[in-house]
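Trainee: A structural model of the following input is requested.
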Amino acid sequence: MPTTAAQHRSVPLVRELVRTYQAFEQLSNIRVREHGLTPAQFDVIATLGNTPGMSCKQLSEKTLITKGTLTGVLDRLLEKQLIVRRVDDKDRRSLFVSLSAAGEAVFDSTFSDVVLHCGSAYDGLSDQEIVDSIAMLSKLRAAISAKLES
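Mentor: Next up is the predicted model:
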């Protein structure tokens, strides 16, 4: 199958997106692990932080963790006493997950540290470059989403 002009254009873009994501993930994961958490555990804690909690279904939709992996992550956070799981009052078939007091303390100590650490990587960019990057990434995400819906 011959390559098209669109393929020639998109390959460098996809490569750069993947490389950027991998670099960001490495930078973030190093800091997360310094706090004694796995990236998946941090994802759950960051998602539950500043919320009253949510159902496991909502949590799986809001995190980057697959449904099958989420159960094990929640089990380990429960063992560390960082979350509380209970039957959802509104739907007795589902579980409601929230941070425990210890989990709130971990959120308070880790979230801003990880965000500031990762954010410092952008110190070399101007405010306008950041605004332009956000706009371009948003436009790219919308184009991909539109393709998924078609």
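Trainee: CA atoms for contacts and neighbours, from now on please.
Mentor: OK.
Trainee: what residues of the helix ranked longest in the chain count as buried?
Mentor: Longest helix in the chain, counting residues (DSSP state H): helix 5-34. Neighbour-count burial for helix 5-34, with 16 or more other CA atoms under 10 Å as criterion, is recorded at 28-29, 31-32.
Trainee: can you list those residues in a markdown table and add distance to residue 91?
Mentor: Formatted as a markdown table, the buried residues of helix 5-34 follow (distance: CA to CA, whole Å):
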| residue | distance to residue 91 |
| --- | --- |
| 28 | 35 |
| 29 | 35 |
| 31 | 37 |
| 32 | 33 |
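Trainee: before we go on, could you also do this sequence so I can check it against the first one:
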Amino acid sequence: MDGLSNYLERIQSAFQITLQKMQPKMVESMNENGVTPTQFYVLIYLWKQGSCKISELAEYMGVKPSAVTFMIDRLEQNNFVVREHDKKDRRVVNISLSTEGQEKLNTVIHARKVIAEKFLSYLSEDELAQFALIAEKLAEATTKEN
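Mentor: Predicted coordinates:
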């Protein structure tokens, strides 16, 4: 177990240093595109879900619906999302990405990818393949933990 502890310390230290360098560049990139990190999080969720209600988004984010309503108002003002009344129950309002919101999300994702590629360019092809396998294995392990 001592070996695991040593590896864990090395991994945590390396990730902390890497994230301290990458995070500000990611945030700056989002800001340049007129999107806050929280808005990016919401846009990604809407992209994955297709559409959702305010209450679903609030539950996912662990915040009150009023906070999400305020955020959706801002995203709607920027034409990133649209509100639509449910066809079966007009009292229900669904939120989804607008065409402009999808385009903005694609732009931000591309900018983030460029930043990540810059950091990953320090790895060889073999190291990238190993890193991808390890990341996939860890992702698989997290699904088993739930």
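Trainee: if we can go back for a sec, now for the longest helix of structure 1, which elements pack on it?
Mentor: helix 39-48, helix 101-119 (3 or more CA pairs under 8 Å, 6 or more residues apart in numbering; DSSP states H and E).
Trainee: now those helices as TSV including distance to residue 23 of structure 1 and mean neighbour count?
Mentor: Listed next are the helices and strands packed on helix 5-34 of structure 1 as TSV, based on distance: least, CA to CA, whole Å; neighbours: other CA atoms under 10 Å:
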stretch	distance to residue 23 of structure 1	mean neighbour count
helix 39-48	14	22
helix 101-119	10	16
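Trainee: among those helices, which comes closest to residue 14 of structure 1?
Mentor: helix 101-119 (21.9 Å; CA to CA).
Trainee: following the closest one, which helix or strand shows up next?
Mentor: Next helix or strand after helix 101-119 of structure 1 toward the C-terminus (DSSP states H and E): helix 127-149.
Trainee: what's the angle between that next one and helix 5-34?
Mentor: Calculated by axes from the mean of the first three to the mean of the last three CA atoms, to 10 degrees, helix 127-149 of structure 1 forms an angle of 110 degrees with helix 5-34.
Trainee: starting at the chain centroid, how far to helix 127-149 of structure 1?
Mentor: The gap between where helix 127-149 of structure 1 is centred and where its chain is centred comes out at 17 Å by CA atoms, centre = their mean, to the nearest Å.
Trainee: how many residues are close by residue 72 of structure 2?
Mentor: 21 (other CA atoms under 10 Å).
Trainee: show me what contacts it?
Mentor: Neighbour list for residue 72 of structure 2: residue 81 [criterion: CA atoms under 8 Å, 6 or more residues apart in numbering].
Trainee: just want the most central residue of structure 2.
Mentor: Central residue of structure 2 (CA atoms, centre = their mean): residue 41, 4.5 Å from the mean position.
Trainee: from residue 26 of structure 1, how far out is the residue mapped onto residue 112 of structure 2 from structure 1?
Mentor: Alignment note (TM-score structural alignment): residue 112 of structure 2 maps to residue 114 of structure 1. Shown here: residue 114 of structure 1 relative to residue 26 of structure 1, a distance of 12 Å by CA to CA, to the nearest Å.
Trainee: right, I'll leave it there.
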